[in-house]
Structure formats: structure tokens, C-alpha cells
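Asks: Structure for this input, please:
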Amino acid sequence: MKLTITALLLIFNLTLFAQSKQIAGNYTRSLSEEGKHTIEYKLTLNEDGTFEFHSYTKLQGGTPPEVNKYGKGKWSVKNNVVTFSSDKKEDLNSKYTLDFSNSTARFITKKPRDKTDQIVKTRLTFLDSKMFWLKGIDIFKI
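Replies: Prediction:
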């Protein structure tokens, strides 16, 4: 009986680790109009459950013309929904000002059973965030 329970727990933990490893990686999104505006998002999800985010904005006629914003914290996944959190004492400072607390994103990839020629880019779609500009944004895995 103990052996059966141990085996089940091991299989369960391997499944969770495999899902996290699949989601971990670098994501990016670039929105630009040639010669006028540029908005870039870069997100790194580390396998140890931490993340770093960088937002770069360059707007023609903007004040200031270029803006860099950073965020960091921890992430976890359950049922393909990634939940982000930032500890105000540890993760937020003069450089890392973006608070990702209670932000969520859905991990989207082509299903293993899908044998069609349809191309599905692996991405995170932000569902909810305190940062209004992040809701609904797709960030693609590179």
C-alpha cells in the first residue's frame, strides 16, 4: 500500500514538473509602426518559478520619448493558467516597479492530439492584471 501511494505521488509530481518545464522559457511581443511607435514586451519564465518582465515603449512625440518598465516575482501554473505574484518587499524597488500580483495568463499551445496542419503559436494570453494595458495581450514563446 505504501509503495502504491509513493508511486502515485511520484507520477503526480513528475506531471507537474513536466508542465512547468513546458511553460518556462522566453516570451516576446513587438508592436510597431515603422518610424513612429514601438512597444516591446519581454517575459522570462524561469524553471525555478521566478520571472522577469521588461516593457519598452518609444512613442514619437511622447513625453518622455522612451520608457523602460520592469517587473519580477514568482509564477505558478494550474490547468494551463499561469498566476503571477510580486512581493512588495522583495520584488519591487526603484527599478522593478511593475506589480504583477494577481495577474493571470492562459498558456496556449497546439494540443498533442491535434494532427491537423493548423499552426498554433505557443503563447501566453493575459487574462487579468492590475496593469490595464496588459489585459488581452498575447506574448509569444521564442
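Asks: can we go C-alpha only for contacts and neighbour counts from here?
Replies: Noted.
Asks: Quick check, residue 72 in contact with residue 88.
Replies: No: applying CA atoms under 8 Å, one finds residue 72 not in contact with residue 88, separated by 10.3 Å.
Asks: shared neighbours of the two, anything?
Replies: Shared contacts of residue 72 and residue 88 (CA atoms under 8 Å, 6 or more residues apart in numbering): residue 99.
Asks: Could you check which of those two has the larger neighbour count?
Replies: Using other CA atoms under 10 Å as the criterion, residue 72 and residue 88 rank with residue 72 on top: 25 against 13.
Asks: Mind jotting down where the helices sit in the protein?
Replies: If you assign secondary structure with DSSP state H, the helices in the chain sit at 2-23.
Asks: how close does residue 64 get to residue 7?
Replies: Applying CA to CA, to the nearest Å, the value for residue 64 to residue 7 is 58 Å.
Asks: meant to ask about residue 140, not that
Replies: Distance, residue 140 to residue 7, by CA to CA: 36 Å.
Asks: Of those two, which one has the most company?
Replies: Taking other CA under 10 Å, residue 140 and residue 7 do not tie; residue 140 has more neighbours (20 against 12).
Asks: Near the closest residue to residue 25 other than its chain neighbours, how many other residues are there?
Replies: Excluding the flanking residues, the one nearest residue 25 by CA to CA, 6 or more residues apart in numbering is residue 45, at 5.2 Å. Using other CA under 10 Å, residue 45 is surrounded by 22 other residues.
Asks: Please provide the structure for the following sequence as well, for comparison with the first:
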Amino acid sequence: MKKFITTLLLISSLSLFAQSNQFSGEYNRSLNEGDKHIIEYKLTLNQDGTFVFHSYSKIQGGNPQEVNKYGKGKWIAKDNLITFSADKKEDFDEKYTLDFNTSTARFVTKNPRDKSDKVVKTKLQFFESEIAWLKRIDVFKV
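Replies: Got it, this is the predicted structure:
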């Protein structure tokens, strides 16, 4: 009986780990208009449940012209939703200033039952955040 319970716990923990592998990885988005304007987003979801976010913008005529913004913290997945959190003491300093505490993104991928030739890029679509410019932004898995 002990072996059965141990085996059951091992299998369930492996399935949880496999599910986080589905979400973990690098996500990018680059928007540009020639050399005039560049906006880039990079999000890395680590398998240990931590994340790092970098936003870079270079706007011609902007003040300031170049801006780098960073955020980090923890993420958890439930169904196809990724919820982000940040600890005020651990995850914030002079460099990491973005507060992801109320941010949620939807994991979008092609349904495995869809046998059509339709191409669906795997992405995270932010739909909730206190960071106003982050809402409705899609970042694509690399």
C-alpha cells in the first residue's frame, strides 16, 4: 500500500512538472517602424516558477529617447491562465520597478484536436494588469 501511494504521488508530481514545462520558456514581441521607433518586450518564464520581464523602447523625438523597464517575480499556472506576483521586499530594487502583482495572461496555442493546416503561434496574451500599457499585449513563444 505504501508503494502504491508513493507511486501515485510521484506520478502526480511529474504531471504537474510537465505542465509547467508547457508554459516555461522565452516569449518575445518586437514592434518597429524602420529606425524611427522600436518597442521590444521579452518575458522569460523559468521552470522554477520565477520570471523576468524586460521592456525596451526607442522613440525618435521621445523624452527620454530610450527607456528600459524591468520586472521580476513569481508565476503560477492554472488551466491556461498565468498569474504573476512580485514580493515588494525581494523583487523590487533600482532596476526592477515594474509591479506585476495584478497581472494575468492567457496561454494561447493550437488545440491538439485541431487537425487543420491553420497556424496558431503559441503566445501569452495579457488581459489584466495595473501596468496600463501591458494590457492586451501578446508575447510569442520563441
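Asks: quick one on the thing from earlier: for the equivalent of the residue nearest to residue 25 of the first structure over in the second structure, what are its contacts?
Replies: Superposed on the second structure with TM-score structural alignment, residue 45 of the first structure falls opposite residue 45. Contacts for residue 45 of the second structure were tallied using CA under 8 Å, 6+ apart; they are 23-26, 51-52, 75.
Asks: List only buried entries from these.
Replies: Neighbour counting over these (16 or more other CA atoms under 10 Å) leaves 23-24, 26, 51-52, 75 as the buried ones.
Asks: Find the residue at the geometric middle of the second structure.
Replies: Compute the mean C-alpha point of the second structure, and by CA atoms, centre = their mean the closest residue is residue 43, 5.1 Å away.
Asks: Identify the residues contacting that residue.
Replies: Residues counted as contacts of residue 43 of the second structure (CA under 8 Å, 6+ apart) are 26-28, 51-54, 139.
Asks: Now tabulate those in CSV and tack on distance to residue 103 of the second structure.
Replies: Converted to CSV, the contacts of residue 43 of the second structure look like this (distance: CA to CA, whole Å):
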residue, distance to residue 103 of the second structure
26, 18
27, 16
28, 17
51, 12
52, 13
53, 12
54, 15
139, 14
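Asks: In space, what's closest to residue 102 of the second structure - neighbours in sequence excluded?
Replies: residue 129 (5.2 Å).
Asks: How many neighbouring residues does residue 107 of the first structure have?
Replies: Counted with other CA under 10 Å, residue 107 of the first structure comes out at 21.
Asks: how near is it to residue 23 of the first structure?
Replies: 7 Å.
Asks: Surely residue 102 of the second structure is in contact with residue 132?
Replies: No: in this structure, residue 102 of the second structure is not within contact of residue 132 by CA under 8 Å, at 11.2 Å.
Asks: Between those two, which has more neighbouring residues?
Replies: Here residue 102 of the second structure and residue 132 are compared on neighbour count by other CA under 10 Å; more neighbours surround residue 102, at 13 against 8.
Asks: Which position in the first structure pairs with that one?
Replies: Per TM-score structural alignment, residue 102 of the second structure is aligned with residue 102.
Asks: Quick check, that match in contact with residue 81.
Replies: No: Residue 102 of the first structure lies out of contact with residue 81 (CA under 8 Å); the separation is 11.9 Å.
Asks: got the contact list for residue 13 of the first structure?
Replies: Contacts of residue 13 of the first structure (CA under 8 Å, 6+ apart): none.
Asks: how much space between it and residue 7 of the first structure?
Replies: To residue 7 of the first structure, residue 13 of the first structure is 10 Å away according to CA to CA.
Asks: just checking, residue 26 of the first structure touches residue 142?
Replies: Yes: if you go by CA under 8 Å, residue 26 of the first structure and residue 142 touch, sitting 5.8 Å apart.
Asks: Which residue in the second structure aligns with residue 129 of the first structure?
Replies: Using TM-score structural alignment, the equivalent of residue 129 of the first structure in the second structure is residue 129.
Asks: from what I can see residue 110 of the first structure touches residue 122, true?
Replies: Yes: shown here, residue 110 of the first structure and residue 122 form a contact pair, counting by CA under 8 Å, at 7.2 Å.
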